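Participant: build me a model from this:
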Amino acid sequence: MASMRSAEMSADDTPPGSDPEHPITSLDRRWQAVGERRAHLVTADNPAIAHDYLVEHRGRLQLRFSEDGPPAPVLWRLRYVPDRLVVPRHALDTYMTHLAATPWPLPEAAAAAVIADVGSEVMPRFLQLVLLLDATSGGLRVTFEERRPNWSNPALMARLALL
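Facilitator: Here you go, the predicted structure:
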């Protein structure tokens, strides 16, 4: 690791990004924010990998949709059918707390970030996120859903609509 660090430093020990010829871009900052968010999604091995089963987490949080705007109360529900990994509740709570610390341009942007993060870190067979802003915030519901192309369990998916 020391050789990697010294390769990243310039001849005068200037940290990466502080060199005017190689500035940190806004894209670099966005990827850094994604990495910081995803670091909170600590996973555990699926204890029943041979079975398709549904995991459902629910919670409340306050999200800001502008830098100076008031936080809006949001109910969230995350459902997934795990493959090799699961997200323990304490890790999901920590992740959601970190997510709430960031202002989002739209509820859809926050939901898209959660779907991308959980999909990338947990890689479930099926994944669904619902964000519901209460009536005082306009009564908006945002639903994102993903599933693996080759995964199918029609009986489980039919029951999902009833839950």
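
Participant: when you work out contacts or count neighbours from here on, use the C-alpha atoms and nothing else.
Facilitator: Noted.

Participant: helices or strands next to whichever helix in the chain runs longest in the packing?
Facilitator: Across the chain, the longest stretch assigned as helix under DSSP state H is helix 107-122. Helix 107-122 is packed against helix 26-38, strand 126-133, strand 141-147, with contacts defined by 3 or more C-alpha pairs under 8 Å, 6 or more residues apart in numbering; DSSP states H and E.

Participant: can you redo these as a markdown table with mean neighbour count and distance to Leu78?
Facilitator: Below are these laid out as a markdown table (neighbours: other C-alpha atoms under 10 Å; distance: least, C-alpha to C-alpha, whole Å):
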| stretch | mean neighbour count | distance to Leu78 |
| --- | --- | --- |
| helix 26-38 | 13 | 16 |
| strand 126-133 | 21 | 5 |
| strand 141-147 | 15 | 10 |
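
Participant: quick revisit: list the buried ones in the longest helix of the chain?
Facilitator: Neighbour counts over helix 107-122 (16 or more other C-alpha atoms under 10 Å) mark 107, 110-115, 117-119, 121-122 as buried.

Participant: any idea of the angle it forms with strand 126-133?
Facilitator: Relative orientation of helix 107-122 versus strand 126-133 (axes from the mean of the first three to the mean of the last three C-alpha atoms, to 10 degrees): 150 degrees.

Participant: now the angle from helix 107-122 to helix 26-38?
Facilitator: Going by the same axes, to 10 degrees, helix 107-122 makes 70 degrees with helix 26-38.

Participant: structure for this one too, so we can compare:
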Amino acid sequence: MDFNEKTTDIKNIYKGKIIDVNLHTVDLPNGKKSTREIVNHPGGVAIIAYKDKETILLVEQFRKPIEKSILELPAGKIEKGEDIELCGMRELEEETGYKAKEFKYLGKIVSSPGFCDEYIYIYKADCLYKGDDNLGDEDEFINIKEIKIGKAKEMIKSGEIIDAKTISAFMFI
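Facilitator: A predicted model of the protein is given here:
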């Protein structure tokens, strides 16, 4: 059976600085109609940044939608027309103050495909060296944490690390 849904109409509900929300009217495989609320996001890049063989950099930041500070990989949004790898290099430096001599693509994930079209591209950064120390955007407040990989895995299992992109990236370690 073909499970594809054909979009017959799109109505913009919200147009924001980062996301758009659209209401899609779709024809279902069984011949009926339905609607889908879809968040359009430009995508992002997350970086597993190795300080040494056993230590990675995580960032701690407050996330308003869940009203708490969490640990996650350095990451950020791809700007319109920006090369994905260059975005990763930019975000690594913006969020950690480090650049990498080695920067390697590992894979990609979809964050929440039930309602959002965001892809997150995961890179590995090795041979770090100091870059610009002006951390974060003007509305972004970050603490950098050096965490042993084994400790990070324990923190995932215990629920201390709950960020999906960070947990997913551990599949590449």
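
Participant: can you calculate the TM-score here?
Facilitator: Between these two chains, after superposing, the TM-score reads 0.27 (TM-score structural alignment, normalised by the length of structure 1); 84 aligned residues with a C-alpha RMSD of 5.5 Å.

Participant: that older thread, right, and the helices and strands packed on helix 107-122 of structure 1 - which one's nearest Leu61 of structure 1?
Facilitator: strand 126-133 (10.0 Å; C-alpha to C-alpha).

Participant: list the contacts of the closest one.
Facilitator: With contacts defined as C-alpha atoms under 8 Å, 6 or more residues apart in numbering, strand 126-133 of structure 1 is touched by 72-82, 107, 111, 114-115, 119, 139-148.

Participant: that's a strand at Thr8 of structure 2, yeah?
Facilitator: Yes - under DSSP: H, G, I helix; E, B strand; the rest coil, Thr8 of structure 2 falls within a strand.

Participant: thought Glu85 was touching Lys77 of structure 2, still the case?
Facilitator: No - Lys77 of structure 2 is not in contact with Glu85 according to C-alpha atoms under 8 Å; the separation is 11.8 Å.

Participant: now do the strands in structure 2.
Facilitator: Ranges of strands in structure 2, per DSSP state E, are 6-15, 20-27, 33-40, 44-52, 55-63, 68-72, 75-77, 98-110, 119-130, 143-148.

Participant: right, and these - which one's nearest Ser158 of structure 2?
Facilitator: Counting by C-alpha to C-alpha, Ser158 of structure 2 lies closest to strand 68-72 out of the strands of structure 2; the figure is 13.1 Å.

Participant: quick one, that closest one and strand 143-148 angle?
Facilitator: If you take the same axes, to 10 degrees, strand 68-72 of structure 2 sits at 50 degrees to strand 143-148.

Participant: so strand 68-72 of structure 2 versus strand 55-63, what angle?
Facilitator: Relative orientation of strand 68-72 of structure 2 versus strand 55-63 (the same axes, to 10 degrees): 160 degrees.

Participant: on that earlier part again, closest one of the buried residues of helix 107-122 of structure 1 to Glu56 of structure 1?
Facilitator: Val118 (13.2 Å).

Participant: so how far is Val81 of structure 1 from that closest one?
Facilitator: For Val118 of structure 1, the distance to Val81 of structure 1 equals 12 Å [C-alpha to C-alpha, to the nearest Å].

Participant: quick one, what contacts Arg58 of structure 1?
Facilitator: Taking C-alpha under 8 Å, 6+ apart, we find Arg58 of structure 1 in contact with 75-78.

Participant: Trp31 of structure 1: which of those residues is nearest?
Facilitator: Distance to Trp31 of structure 1 across those (C-alpha to C-alpha) is lowest for Leu78, with 23.3 Å.

Participant: Leu57 of structure 2: neighbour count?
Facilitator: Leu57 of structure 2 has 24 neighbouring residues, counting by other C-alpha atoms under 10 Å.

Participant: hmm, back to that, among the strands of structure 2, which is nearest Glu91 of structure 2?
Facilitator: Closest approach to Glu91 of structure 2 among the strands of structure 2 (C-alpha to C-alpha): strand 75-77, 5.9 Å.

Participant: so what does that closest one touch, helix or strand wise?
Facilitator: Going by 3+ C-alpha pairs under 8 Å, 6+ apart, strand 75-77 of structure 2 lies up against strand 44-52, helix 84-96.

Participant: please redo it, this time with the cut-off set to 7 Å
Facilitator: Of the remaining helices and strands, those touching strand 75-77 of structure 2 by 3 or more C-alpha pairs under 7 Å, 6 or more residues apart in numbering; DSSP states H and E are strand 44-52.
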